[in-house]
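**Q** Got a predicted structure plus its sequence, pasted below:
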Amino acid sequence: MTEASGKSSNRPWIRPLPERLINKIAAGEVVERPASVVKELVENSLDAGANRIEIIIEKSGAKLLKIVDNGCGFAEDQIEVAFSRHATSKISEFKDLDCITSYGFRGEALPSIASVSRLRMVSRPADADNGPEIIIEGGVLQSRQPIAAPPGTSIEIADIFYNTPARRKFLKAETTEARHISRVAMAMAMARFDVGFTYHLNGRKVFATPSNQELGERVATLLAPGKQFVEISGEVGPLKVHGFVGMPDMVQTNRTGQYIFINGRWIQSPVLSHAFVAGYGELLPKGNFPIGALLLTIDLDQVDINVHPAKTEVRLSRERDIHDTLRRLVWDALRKKGLAPVLTVPSHGAKAGKTDFAQQNPQQSIRIPGITQAPTPNTELLGNLYNPARPATSADSPETVRVDTSTGEIISDIEMSSPPGALTAETQFSLIGRFAGLYLLLQSGDELLIVDQHAAHERILYEEILRYVDRQSGVAQQLLFPVQVELNPEQMGLFEEAGSLLNASGFVAEHFGGNTVRIEAVPSVLARKAPEKTLLAIIDDIVSLRESGHDLKKAVAQSVACRSAVMSGDWLTDEEARALMTNLMKCENPLSCPHGRPTLIRMARSDLDKQFGRI
């Protein structure tokens, strides 16, 4: 008997969890970061029938999030009930889950948020003389009293995660959290373009939109002020689409400019995002993504939104059909706009990306930023193109060539000769030719070197820009007239985060009110580029690189270097080509570009002889 009692005492005991602990566990799914709180509270305001919503953020949400609306408000006897778990006015029985038209319905948001913050809410219905004020800290009611207030609801969330240090520790930098909040604010404003939104971030008004605005005007205001968008409109089967998408030249290197909504709800769907991009066909360069907002209306019985507490994931019963229909509607709208792909043939006076044309026009060389100070014309038609004692012969290999970026050697299944010596700044090179307007052919002793001129120049500029940033001494080219560029809120958040590094690299750019940035100078290596387009492209690059794990300084340097480097088809004089190779060999890592691609490959004479069966 005693032995049995001892065994039972060690048995795990099942018991209900306390309400406060339940709410904290739920908060882990509902409240991922400050942006999640903004989304949940704005959705509550919309469900309350508000047509004016104000979002106020301090210290990117870590200090304060405040949402003010003019909705129906809470009755005095309902305000405490609202903070009970799974208490909601949206549904009442099982069948309601099949026809959800509201944003919220789970009854988890308010108790979850209150359990990990200091919350104060004041709410007054329009037909009441005053409204109740309720204060909750860490899920515990602190006070409740009537207070004078305007109609509607005001809710303040202070010190989020103050009682869960582990969660607070994993919040990202203020500027990162601010970007997430800005993206949510923009999404909610586009989902309900009939509602007026005002968004303040860290004491600055980011945007203010009027009530009953047209969708196209709302999208343009938030995504690309002053730009032209293409309207998408159509109805096929259970799907109705209305939206506006950017022209093919309004692209980003990431998907953050894509907003997709189903029945007014902002959702994340890889399938629908793919349809959005696929609708452009071959109008987009590889690795670029369009911007825009697509509002999809789908029969309620075709959509399941009860997938995750965050309510950003959905299941569609006819996902493939919806994908194909959306892709076709986007493509048809672009085609009607006259944006079909066009093959353009360079005129006689234009620069073609072909080696033979460039060889016939050696004077039309370009200046290489960071390598040459001015163009050096070559007065001899073929000059010293072929200098070596004996010419080398090359042939296309039928096999895939792999390159070791730490040595520059070709990795092949064929037995190679002894490893070639290391390339250094003292290695002697002879330029023997060019191929496809991109590759430089050089000889060093018994080796043939094939150099990617873009990758090589990118490596040189990347290391140079990193040094400039470390020394805060970027070389700037002053613009004759300052340029102003309008950013969307998310881009503005990134500019504020990366502004000091951009200026250290050679930009002179500063906030100029609202979401406008004033550019007074650009890095000298970018002097030939349009400053406003370049800044926007660099910001988009940085977003993609940060998502890939790059730190901010290297992301800035990598983007500026890539945008500045010579491109395929840019003709280099012999002197410029040799200078490029000399500077490359002085780099800390000369054998790969910042993206990890090889800058050159090496082929020994003996390896060529083996390929041709000579030995």
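**A** Now that the structure is in, tell me what you want to look at.
**Q** From here on, just use CA atoms for contacts and neighbour counts.
**A** Noted.
**Q** Where does G243 fall, secondary structure wise?
**A** Per DSSP states H and E, G243 falls inside strand 239-246.
**Q** Same question for L480.
**A** Following DSSP H and E, one finds L480 within strand 476-486.
**Q** Tell me the helix or strand right after that strand.
**A** From strand 476-486, the next helix or strand downstream (DSSP H and E) is helix 489-504.
**Q** hmm, who's touching that following helix?
**A** 175-176, 178-180, 182-183, 186, 206-207, 222, 468-474, 508-510, 515, 539-540, 543, 552-553, 556 (Cα atoms under 8 Å, 6 or more residues apart in numbering).
**Q** Stretch 157-176 too?
**A** 33-34, 59-66, 116-120, 138, 177, 493-494, 496-497.
**Q** where's that stretch relative to the chain centroid, distance-wise?
**A** 23 Å (Cα atoms, centre = their mean, to the nearest Å).
**Q** tell me how far the ends of it are from each other?
**A** Counting by Cα to Cα, to the nearest Å, you get 19 Å between the two ends of stretch 157-176.
**Q** What of stretch 42-58?
**A** OK, stretch 42-58 end separation, Cα to Cα: 17 Å.
**Q** same deal with stretch 91-103?
**A** One end of stretch 91-103 sits 11 Å from the other (Cα to Cα).
**Q** The structure to be compared is supplied as follows:
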Amino acid sequence: MIKRLPREVVARIASGQIASSPAAVLKELIENALDAKASEVKVQVETPFNFRVSDNGIGIPYRELPLAVERFTTSKIFSVEELERVTSYGFRGEALFAISQFSTLEIKSRHEAEEVGGKLVVTAGEVKEYSPIPFRRGTTVTVSNLFFNVPVRRKATSQKERSLMERLTLRYALANPHVTFKFGELTLPATSLKERLIQVTRGKPKFQLIEGDGVTLFFSREERGPRELFVNRRPVSVPEVERLLEEFGVKAFVLFMELPPEEVDFNVSPLKEKVLFKSERGVKALRELLEGEFNLPKPSVQRAKAEEDTGPIELIGSDGTVLIAHDRKFYYFFDQHLIHERVNYEELLKALFAGKVKKVKLVPPVTVPVTVKEKLDAIHAVYAESEKGLTVYEAPELITPEEIKKLESQPLETVASVACRRAVKAGYVFKEFKELESLFNRYLRCAEKERCPHGRPIYYKVRKQVIYSHLGRKRI
């Protein structure tokens, strides 16, 4: 006899597909934080069954808190047309509902347009508390006693689950370098994509970089290492792409593919870890990039040491705005202002964290939460603990009192701004070539050479052979 399943049984079956493990639950919470336009995401894991995710995003309106834990409720999409061109991480409207079925789920949030926040506590799908509370802008979601009502799943949880949760956090940090991520004691400040890659991988293996139409590929054909694929910033698995990279001898890679939302279908499984391409555009662009680039040896991403098959990079000159250099295979066109800005930024940061920047007294002193203690220590600020938090009396002259007040939620911007102000402006012509050469050599020693502190690309390169072809010359 065929019968309709009771609603609670349907809910438990569906929820079990989404809240399949602590890492799967954490994934949903991180995605919610990113969809809320957070500039900082903080993950605290006490145990794989007790953890918290905090963000400084737009928050949840108080009246909508109970709705957030109902099934098939979302702020991401509202029509089939929007489902076919999804740009957010979440869209199924099932995550918080599913998590609340297997844990005690506490949500504290304040929407950016409201004066008061709210608190919602749900255990095994039943609302236990719903009340207004004073709260900062953003959301904190605490998962407690996960899988308390499904002991088999709790027992089956991997002993390496905490490591899996950290690795998952780092994957999303890699896909969102503009966001500051924290996992326990680890902090990854907002930065450029290349610097974020170094933060996450600690420089190993030594990646090379190639870019094409909607494709950014960091790779190594010498060393084994991470094999990460992101489609529209979402970590996914695409066997066809992985086989293509193996075909070209790639042992380690971090690949970013950007495709029009309507050409990608993420609605394949509840966990959204698989994707279907509706056209061959992405794979074709990757193949063309690999075929065009892997036929010739490539210089390392670390341009300061790029003395391989391309030879050393040599300065040609500057018109005051664009600095031109070359090696055996490429001509490079650098933005002179951005070169100087990058040099200033790294030298200022080095001095700041070494305590070599002059300190000034703050009048009046600034009081901040105790949670920013590590940041204050890093910049060598002078402060004292009080009942209200930490009272800062002196700080490096590069940092404004307003920035100190916002240390908990925002990265330092003053250093980048000062670096920009101190850089030569477009049109500035150095009196002597050796001055220009000195600046260029300082730039080549920078840790980050691809982008300025504000994220703009510093240079454009073109193959010499392309130029020769346009001039009707054979390769020299």
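**A** Yes, it's here. Not measured: the values here are computed from a predicted model.
**Q** TM between them?
**A** Once superposed, the chains reach a TM-score of 0.60 (TM-score structural alignment, normalised by the length of the second structure), with 300 aligned residues with a Cα RMSD of 2.1 Å.
**Q** about what we covered before: so the strand holding L480 of the first structure matches what in the second structure?
**A** Under TM-score structural alignment, strand 476-486 of the first structure corresponds to no residues of the second structure.
**Q** on that earlier part again, and the contacts of stretch 157-176 of the first structure, which of them are buried?
**A** Buried members of these, scored by 16 or more other Cα atoms under 10 Å, are 33-34, 60-62, 64-66, 116-120, 138, 177, 493-494, 497.
**Q** quick one: what helix or strand has E3 of the first structure in it?
**A** E3 of the first structure is part of helix 2-9 when elements are defined by DSSP H and E.
**Q** what's the longest helix seen in the second structure aligned against in the first structure?
**A** In terms of residue count, the longest helix belonging to the second structure (DSSP state H) is helix 336-353. Under TM-score structural alignment, helix 336-353 of the second structure has no counterpart anywhere in the first structure.
**Q** gap between that helix and the chain center?
**A** 22 Å.
**Q** which secondary structure elements does that helix contact?
**A** Secondary-structure packing of helix 336-353 of the second structure (3 or more Cα pairs under 8 Å, 6 or more residues apart in numbering; DSSP states H and E): helix 414-422, helix 433-444.
**Q** CSV for those, including distance to E374 of the second structure and mean neighbour count?
**A** Output for those, formatted as CSV (distance: least, Cα to Cα, whole Å; neighbours: other Cα atoms under 10 Å):
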stretch, distance to E374 of the second structure, mean neighbour count
helix 414-422, 18, 17
helix 433-444, 30, 15
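**Q** right, so of those helices, which gets closest to I77 of the second structure?
**A** When those are ranked by distance to I77 of the second structure, counting by Cα to Cα, first place goes to helix 414-422 at 36.6 Å.
**Q** what span of the first structure lines up against the closest one?
**A** The aligned range for helix 414-422 of the second structure is empty, by TM-score structural alignment.
**Q** how about the host helix or strand of S154 of the first structure, aligned to which bit of the second structure?
**A** Of the helices and strands defined by DSSP H and E, S154 of the first structure is found in strand 152-158. Matched against the second structure by TM-score structural alignment, strand 152-158 of the first structure falls on residues 138-144.
**Q** circling back: what's the strand holding G243 of the first structure packed up against?
**A** Packing partners of strand 239-246 of the first structure (3+ Cα pairs under 8 Å, 6+ apart): helix 215-223, strand 229-236, strand 292-298.
**Q** distance between it and the chain's centre?
**A** For strand 239-246 of the first structure, the distance to the chain centre is 21 Å (Cα atoms, centre = their mean).
**Q** Apart from its neighbours in sequence, what residue is nearest L479 of the first structure?
**A** Nearest non-adjacent residue to L479 of the first structure, counting by Cα to Cα, 6 or more residues apart in numbering: A521, 5.2 Å away.
**Q** In the second structure, which residues correspond to the helix or strand in which that neighbour is found?
**A** Following DSSP H and E, one finds A521 of the first structure within strand 516-523. Strand 516-523 of the first structure lines up with nothing in the second structure when matched by TM-score structural alignment.
**Q** Would you mind getting the angle between that strand and strand 476-486?
**A** 160 degrees (axes from the mean of the first three to the mean of the last three Cα atoms, to 10 degrees).
**Q** picking that back up, the match of strand 152-158 of the first structure vs the first structure - mean distance after superposition?
**A** With mean Cα distance after the TM-score superposition for the first structure, stretch 138-144 of the second structure departs from the first structure by a mean of 0.4 Å once superposed.
**Q** how close does the aligned partner of L65 of the second structure in the first structure sit to L46 of the first structure?
**A** Using TM-score structural alignment, the partner of L65 of the second structure in the first structure is I79. For I79 of the first structure, the distance to L46 of the first structure equals 17 Å [Cα to Cα].
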